[in-house]
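Asker: how would this look folded up:
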Amino acid sequence: MQSLAVPPSSPSPSPSLPAQRSAPDTPSPSRHRRIVRRTAKYLVIAALGYAVLWLFAFLGMLGAHAWASAHTSGGSGRTVAGINHLKQVDAKVWRGSAPGDAGYQQLASMGVRTVVDLRAEKMSAEDIARPTQAGLNLVRMPIRDGQTPTEAQVNEFLRTVQDSPGPVFVHCGAGVGRTGSMTAAYMLRTGEAGNAEAVKATLAVGPPSVEQVYYVMTGSHHDSDQPPLIVKIISRMLDAPRRMKASM
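Answerer: Model (predicted):
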């Protein structure tokens, strides 16, 4: 009897092991040092670029201030205790730095009736009350240091001058940038000066910020537009060291 051949059974496949994940590469110490050095290099380049740009703008503004002051008539010919940069803009408006008690009293004796305070800094109740204690009307229009008045603030200033029973004294802290921007807008809107004359008058008192110069250069008899965003960014970057020093 013929036997049937049984086919050989194929070996069963062995179970496959799960693939092992390779451990993430850890940066070698030398690679880490290269990253640190590269980052430090970029930071140094950025700092040097900022320093060069700041120095260029600072010297340029100082030169413009020196030229303008040499080609502009002197101050008002009058002095008031504690007030720097005192100037008479016209028969209705005076400008200068922030007065103290004696300064407010002297302004009142000169016939000034209204004080416009442009400071946005934190002030004590005692500081705010000083003008009214001297018999002066106080109008506050806060503008941050290095910045410019809004259209609404310029319109309010014009109304304040018109409604005041006597001359108006406008000031910020030092009586330079914010005060210069407001009085320049006033002169442009009233037609007392053109842009070139307003810029020269602003620079003659002291070096303002870049955005304040731009604001005066582009103002008109009809409006007082804010500088574009890129001008504000550049100006505030360049003005940051001065503002930090002033806030200390």
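Asker: When you work out contacts or count neighbours from here on, use the C-alpha atoms and nothing else.
Answerer: OK.
Asker: Following the chain past the helix ranked longest in the chain, name the next helix or strand.
Answerer: Secondary structure of the chain per DSSP state H: the longest helix is helix 29-70. The helix or strand immediately downstream of helix 29-70 is strand 87-88, counting by DSSP states H and E.
Asker: All the helices of this protein, residue numbers only.
Answerer: Under DSSP H, the chain gives helices at 29-70, 101-109, 125-133, 151-163, 177-190, 195-205, 210-218, 229-247.
Asker: Residue 115 is nearest to which of those?
Answerer: helix 125-133 (7.1 Å; CA to CA).
Asker: Okay, buried residues for the closest one please.
Answerer: Across helix 125-133, burial judged by 16 or more other CA atoms under 10 Å covers 130-131.
Asker: can you give me the angle it makes with helix 101-109?
Answerer: 20 degrees (axes from the mean of the first three to the mean of the last three CA atoms, to 10 degrees).
Asker: residues making contact with helix 125-133?
Answerer: With contact meaning CA atoms under 8 Å, 6 or more residues apart in numbering, helix 125-133 is reached by 100-101, 104, 115, 137-138.
Asker: that older thread, tell me which of the helices of the chain sits most buried.
Answerer: helix 177-190 (a mean of 25; mean count of other CA atoms under 10 Å).
Asker: Mind giving me the packing neighbours of that one?
Answerer: With contacts taken as 3 or more CA pairs under 8 Å, 6 or more residues apart in numbering; DSSP states H and E, helix 177-190 sits against strand 93-96, helix 151-163, strand 168-171, helix 195-205, helix 210-218.
Asker: so who does residue 198 touch?
Answerer: Residue 198 neighbours (CA under 8 Å, 6+ apart): 184, 187-188, 216-217.
Asker: Show me which pair in these is furthest apart.
Answerer: 187 and 217, at 12.4 Å, using CA to CA across those.
Asker: re earlier: and the two most separated of the contacts of helix 125-133?
Answerer: 100 and 137 (15.4 Å).
Asker: this one as well, want them side by side:
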Amino acid sequence: MAHLSVNINKIATLRNSRGGNNPDLVKVALDCERFGAEGITVHPRPDERHIRYQDVFDLKAVIATEFNIEGNCREQKFIELVLANKPAQVTLVPDAEGQLTSNHGWDTIKHAAYLKEMVGLFKAEGIRVSIFVDPVVEMVEAAVLTGTDRIELYTEAYAHNYYDNREKAVLPYVAAAHKAHELGLGINAGHDLDLHNLKYFAESIPGLLEVSIGHALISDALYLGLENTIQMYLKQLKHN
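Answerer: Now for the predicted structure:
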């Protein structure tokens, strides 16, 4: 069964909207673990509009499950933040400065030399590395040359096309996953996965190790409660 890592960026957004510490980000992270989450994900950005750099230090000090830090490794401050905290996993995402949300994976062919350098830097410190990629077999093939441990499949296209034709929508991801498995890469996934489309995706992708879910899960929790929502997401990941 794939692990569920809860992205708590939206909790930080809510906190920052009024200042102070309500909701308490660290408490929410610990509650997510207590309610069954198998990891906590954060994606700090240079403007600190949600996760602040200090949050990463505070979370690292208390998280008992897997800590995953996502971000743009072109930012020197991000590199320093990751090296200072040594999370279980760093996920390299090709965001531009000021970008609202991640919207594409790395071109692992064009940026092969750079990614190899970054992967080597983090792995030398004992940090597992995952590279954010689109579901394109050629990008998976090039990713393995960087030395990365895993790839994270960018699932926005799957989610967008799920209701039109879910079988067709998932096909590129299945092909990418088969190639990753063939090459010895671990497989993560994330972006726009929710209670409606997660189960089919998890059942379709061979070797899926982890999904990172934030926006949909936190939105669902407003109606369903955080503990209940996490349990519902975990249920979607179980293969019957």
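Asker: And the TM-score between these chains?
Answerer: Between these two chains, after superposing, the TM-score reads 0.28 (TM-score structural alignment, normalised by the length of the second structure); 128 aligned residues with a CA RMSD of 6.5 Å.
Asker: Between the helices and strands packed on helix 177-190 of the first structure, which one is closest to residue 39 of the first structure.
Answerer: Checking these against residue 39 of the first structure by CA to CA gives helix 210-218 as the closest, at 30.5 Å.
Asker: and the angle from the closest one to helix 229-247?
Answerer: Going by the same axes, to 10 degrees, helix 210-218 of the first structure makes 130 degrees with helix 229-247.
Asker: Within the helices and strands, which one has residue 131 of the second structure?
Answerer: Short version, using DSSP H and E: residue 131 of the second structure is in strand 128-133.
Asker: Which strands or helices does that strand pack on?
Answerer: Using 3+ CA pairs under 8 Å, 6+ apart, strand 128-133 of the second structure sits against strand 89-92, helix 112-123, helix 137-144, strand 150-154.
Asker: Can you list the neighbours in contact with the shortest one?
Answerer: Identification of contacts with strand 89-92 of the second structure by CA under 8 Å, 6+ apart yields 66-73, 82, 122, 127-132, 152.
Asker: in the second structure, which spans are helices?
Answerer: Per DSSP H, the second structure carries helices over the ranges 9-18, 25-34, 53-60, 76-85, 112-123, 137-144, 156-161, 166-183, 198-204, 215-224, 226-237.
Asker: Could you verify my assumption that residue 216 of the first structure touches residue 201?
Answerer: No - if you go by CA atoms under 8 Å, residue 216 of the first structure and residue 201 don't touch, sitting 10.1 Å apart.
Asker: before we move on, the earlier item: using JSON lines, please lay out the contacts of helix 125-133 of the first structure together with distance to residue 53 of the first structure.
Answerer: What follows is the contacts of helix 125-133 of the first structure, written out as JSON lines (distance: CA to CA, whole Å):
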{"residue": "100", "distance to residue 53 of the first structure": "37"}
{"residue": "101", "distance to residue 53 of the first structure": "41"}
{"residue": "104", "distance to residue 53 of the first structure": "40"}
{"residue": "115", "distance to residue 53 of the first structure": "37"}
{"residue": "137", "distance to residue 53 of the first structure": "43"}
{"residue": "138", "distance to residue 53 of the first structure": "40"}
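Asker: ok, and the closest non-adjacent residue to residue 66 of the first structure?
Answerer: Among residues not flanking residue 66 of the first structure along the chain, residue 204 sits closest, at 7.2 Å (CA to CA, 6 or more residues apart in numbering).
Asker: picking that back up, and for residue 216 and residue 201 of the first structure, which residues touch both?
Answerer: residue 184.
Asker: circling back: so which of the helices of the first structure comes closest to residue 169 of the first structure?
Answerer: helix 101-109 (8.1 Å).
Asker: Of the helices of the first structure, which is nearest residue 143 of the first structure?
Answerer: Closest among the helices of the first structure, once you apply CA to CA, is helix 177-190, at 7.0 Å.
Asker: Next, the angle from the closest one to helix 210-218.
Answerer: Going by the same axes, to 10 degrees, helix 177-190 of the first structure makes 10 degrees with helix 210-218.
Asker: residues contacting the residue nearest to residue 11 of the second structure when sequence neighbours are not counted?
Answerer: Of all residues not flanking residue 11 of the second structure in the chain, residue 25 sits nearest, at 6.4 Å (CA to CA, 6+ apart). Residue 25 of the second structure makes contact with 8, 11-12, 15, 55 under the criterion CA under 8 Å, 6+ apart.
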